[in-house]
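Enquirer: when you get a sec, could you give me coordinates for this:
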Amino acid sequence: MYHLITGGSSGLGYEIAKHLILMDEHVIILGRNVDKLENATNKLKEISRKADVLSYSLDISIEEDIDAFIDTLETSGKPIKQLYNVAGTTFYGKISDIHKEDIDKVLKSNMIGLMLFTSKMVGFMLNEPYEDKRIISVLSTAALKGKKFETIYNAAKWGARGYLESLRDELTETKIEVINVFPGGMKTDFWKDSASGYDVDHFMDPADVARNIVKVAMDTKVYVTDITIGRPK
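Expert: A predicted model of the protein is given here:
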């Protein structure tokens, strides 16, 4: 059984993969940058000799690529135990600075890609005979409260949240559980090019956030539907 992680080559996605591998769990990481994927895969393979680490270069907003990836899973006999939706991008700026390409980029990564990829994977996971499967999606606290200069990002996360809550209701009678995670800011490259001016040194360590996500996701004795993770006050 494998754990599938979008955006697994860096940041929080990589840390989630790392924590799973420390538990000798098999992982498949996805990303668009081939070099980053290869580097991440090599580092992850050094952590455990028992865990299988696979990687695929994939754009989760392209339907043909997703179909080809699922065909690969079916052909190679790689059952998915958990899907972690972590991939995403952001935009920080005034309303007057927003252009169509900014909207397309943020919605494509955070909402459209998540909805398309998850929908396809649900079909695959429902056809597998195994039980106790989970979809864990990292949405950010931006899906809970609007914030100035993050309008597109907020909109994308709110849309993704609506999709996932509806998906949870649709999957109620199945063996797939849907968990949504709302973390605050983390010290990753996510905000590096956003011109936000945030002091990321005071943000959370992604390794700490990943550890808490994996702890809940792997505990099959409980089912937590929503998790908010923030810095201690």
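
Enquirer: C-alpha from now on. contacts and neighbour counts both.
Expert: Fine.

Enquirer: so how far is the longest helix anywhere in the chain off the chain centroid?
Expert: The single longest helix within the chain, with elements called by DSSP state H, is helix 151-170. Centre-to-centre, helix 151-170 and its host chain are 13 Å apart (C-alpha atoms, centre = their mean, to the nearest Å).

Enquirer: same check on stretch 103-117?
Expert: 12 Å.

Enquirer: what's in contact with it?
Expert: For stretch 103-117, contacts defined as C-alpha atoms under 8 Å, 6 or more residues apart in numbering pick out 59-63, 66, 85, 87-91, 152-153, 156-157, 159-160, 163.

Enquirer: repeat that for 6 Å
Expert: Stretch 103-117 is contacted from outside by I60, S61, G88, T89, T90, A156, A160, using C-alpha atoms under 6 Å, 6 or more residues apart in numbering.

Enquirer: which SS class is the closest residue to the last one other than its chain neighbours?
Expert: The one in question is A160. Among residues not flanking A160 along the chain, M111 sits closest, at 5.1 Å (C-alpha to C-alpha, 6 or more residues apart in numbering). Under DSSP: H, G, I helix; E, B strand; the rest coil, M111 falls in the helix class.

Enquirer: just the helices in this protein please.
Expert: Along the chain, the segments classed as helices by DSSP H run 11-22, 34-45, 63-76, 100-107, 113-126, 151-170, 206-217.

Enquirer: need the ones you listed in CSV with mean neighbour count and distance to I179, can you?
Expert: Formatted as CSV, those follow (neighbours: other C-alpha atoms under 10 Å; distance: least, C-alpha to C-alpha, whole Å):
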stretch, mean neighbour count, distance to I179
helix 11-22, 23, 15
helix 34-45, 16, 25
helix 63-76, 13, 22
helix 100-107, 16, 21
helix 113-126, 18, 13
helix 151-170, 19, 8
helix 206-217, 18, 8
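
Enquirer: please give me the structure for this one as well, since I'd like to look at both together:
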Amino acid sequence: MNNKTVIITGSNSGIGFEAAKHFAQLGSHVVLAVRNEAKGEEAKHEILTNYPNAQVYVYYIDLAKLETVDPFVNRIQEKFSAIDVLINNAGVMMPPHTVTDDGFELQFASNHLGHFALTGRLLPLLEKGEASRIVTLTSIAYRYGTIHFDNLNGISGYSSSKFYSQSKLANLLFAKELDDRLKTHGYTTISVAAHPGLSSTNLFKLGKTETRWFAKPLLKLFSQPPSMGALPMIMAATDDSLQGGELIGPDGAGGRKGNPTIEEPKTDVYHSATMRKLWTVSEDLTNTHFANDNETVTRSATR
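Expert: Now for the predicted structure:
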């Protein structure tokens, strides 16, 4: 990974930060793509304290706001001629029902739609990278998810857990459908999904200011630290044996913790009609259109 360019969304804390530290110490150019630049600078400072020669950059993007995608991509294009790894890691977990300025339910917007748009815009630079790949973070919660196409914004009924599961299922289906399309249309970039199992990160605040007192003992018992939770995404980003389309997760019981391995997804999760519909809906909602062959991808952020 020396001199490779790695972009990690949501990398100022949690497993994203752990992955950023890993790639920084290997000599990669690491972009911390964050919605809070002050916290991003703090994360950068901590990395440089441990690895003074690291190449770390802090760029602003809020995946819940489509208007921030193009300015972020423009900065990347000005700085880098190629991208080797894009890790779609940022996300929110079980907040109160919130509709974004773009009219989307917050979890679906932050966890899926924003990354869909970002990936489409960065694909030309990824194609210029060496053995480039896109890693999209899902969760074991995908196993309980359903895509509610008739109620994506939650206006007709909302459950924070169900809509979180929906967003994580969308992440998994996007990663697989993306890889299928990349192969079909002659791209060299591959797409891989990963999940951290149960990792003790700030996502478990569940919309609160801190993790609830009753959840902390359970997290210690059933979860693993962020340093372990980051390993599946690191494997997904670096393992030369991966061909694209795989799901990487912990090897322990239920995929909750352990060392990273290729995981067999839930039976029949890759439903082709659902995957195609999700892709079409995501294109329409974000005005993102992936090229049908290895050409420059164009996108308009105007809605």
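
Enquirer: what's the TM-score here?
Expert: Overlay of the two chains. TM-score (TM-score structural alignment, normalised by the length of structure 1): 0.86; 225 aligned residues with a C-alpha RMSD of 2.4 Å.

Enquirer: on that earlier part again, need the helices of structure 1 in CSV (columns: distance to F182 of structure 1).
Expert: Converted to CSV, the helices of structure 1 look like this (distance: least, C-alpha to C-alpha, whole Å):
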stretch, distance to F182 of structure 1
helix 11-22, 13
helix 34-45, 25
helix 63-76, 26
helix 100-107, 18
helix 113-126, 15
helix 151-170, 10
helix 206-217, 10
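
Enquirer: about what we covered before: who touches the longest helix of structure 1?
Expert: Counting by C-alpha under 6 Å, 6+ apart, T90, L107, N110, M111, L139, A142, A143, V178 sit against helix 151-170 of structure 1.

Enquirer: ok, those vs H202 of structure 1, which is closest?
Expert: Taking C-alpha to C-alpha as the measure, H202 of structure 1 lies nearest A142 of the contacts of helix 151-170 of structure 1, at 17.7 Å.

Enquirer: so what's the residue count around the equivalent of that closest one over in structure 2?
Expert: If you follow A142 of structure 1 across to structure 2 using TM-score structural alignment, you land on A141. Neighbours of A141 of structure 2 under the rule other C-alpha atoms under 10 Å: 18.

Enquirer: could you do T238 of structure 2 as well?
Expert: Residues within reach of T238 of structure 2, counting by other C-alpha under 10 Å, total 15.

Enquirer: what residue of structure 1 matches up with it?
Expert: When structure 1 is aligned by TM-score structural alignment, T238 of structure 2 is paired with M218.

Enquirer: which residue is nearest the centroid of structure 1?
Expert: In structure 1, the residue lying closest to the centroid (C-alpha atoms, centre = their mean) is V86, at 1.6 Å.

Enquirer: just to revisit the earlier point, only the buried subset of the contacts of stretch 103-117 of structure 1, as a PyMOL command please.
Expert: Here is the PyMOL command that selects only those of the contacts of stretch 103-117 of structure 1 that count as buried (16 or more other C-alpha atoms under 10 Å):
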select buried, resi 60+61+88+90+156+160
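
Enquirer: just to revisit the earlier point, distance to I229 of structure 1 for the contacts of helix 151-170 of structure 1 - can I get that in CSV?
Expert: CSV is the format used below for the contacts of helix 151-170 of structure 1 (distance: C-alpha to C-alpha, whole Å):
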residue, distance to I229 of structure 1
T90, 19
L107, 23
N110, 19
M111, 21
L139, 11
A142, 12
A143, 13
V178, 17
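
Enquirer: which position in structure 2 pairs with E46 of structure 1?
Expert: Match for E46 of structure 1 (TM-score structural alignment): T49.

Enquirer: oops, could you answer that again for T174 of structure 1 instead?
Expert: Using TM-score structural alignment as the criterion, T174 of structure 1 maps onto Y187 of structure 2.

Enquirer: swap in Y84 of structure 1?
Expert: Match for Y84 of structure 1 (TM-score structural alignment): I87.

Enquirer: burial of its match, as a residue count?
Expert: The burial count assigned to I87 of structure 2 is 28, neighbours taken as other C-alpha under 10 Å.

Enquirer: can you pull the contacts of it?
Expert: By C-alpha under 6 Å, 6+ apart, I87 of structure 2 lies in contact with I8, I134, V135, T136.

Enquirer: one more time with 7 Å, if that's ok
Expert: Shown in contact with I87 of structure 2 (C-alpha atoms under 7 Å, 6 or more residues apart in numbering): I7, I8, T9, I134, V135, T136.

Enquirer: distance of A236 of structure 2 relative to I262 of structure 2?
Expert: Using C-alpha to C-alpha, to the nearest Å, one gets 9 Å for the distance from A236 of structure 2 to I262 of structure 2.

Enquirer: now for those two: what residues contact both?
Expert: Here A236 of structure 2 and I262 have I248 as joint contacts, going by C-alpha under 7 Å, 6+ apart.

Enquirer: circling back to that earlier point, of the contacts of I87 of structure 2, which is the most crowded?
Expert: Of all the contacts of I87 of structure 2, the most densely surrounded is T136 (31 neighbours; neighbours counted as other C-alpha under 10 Å).
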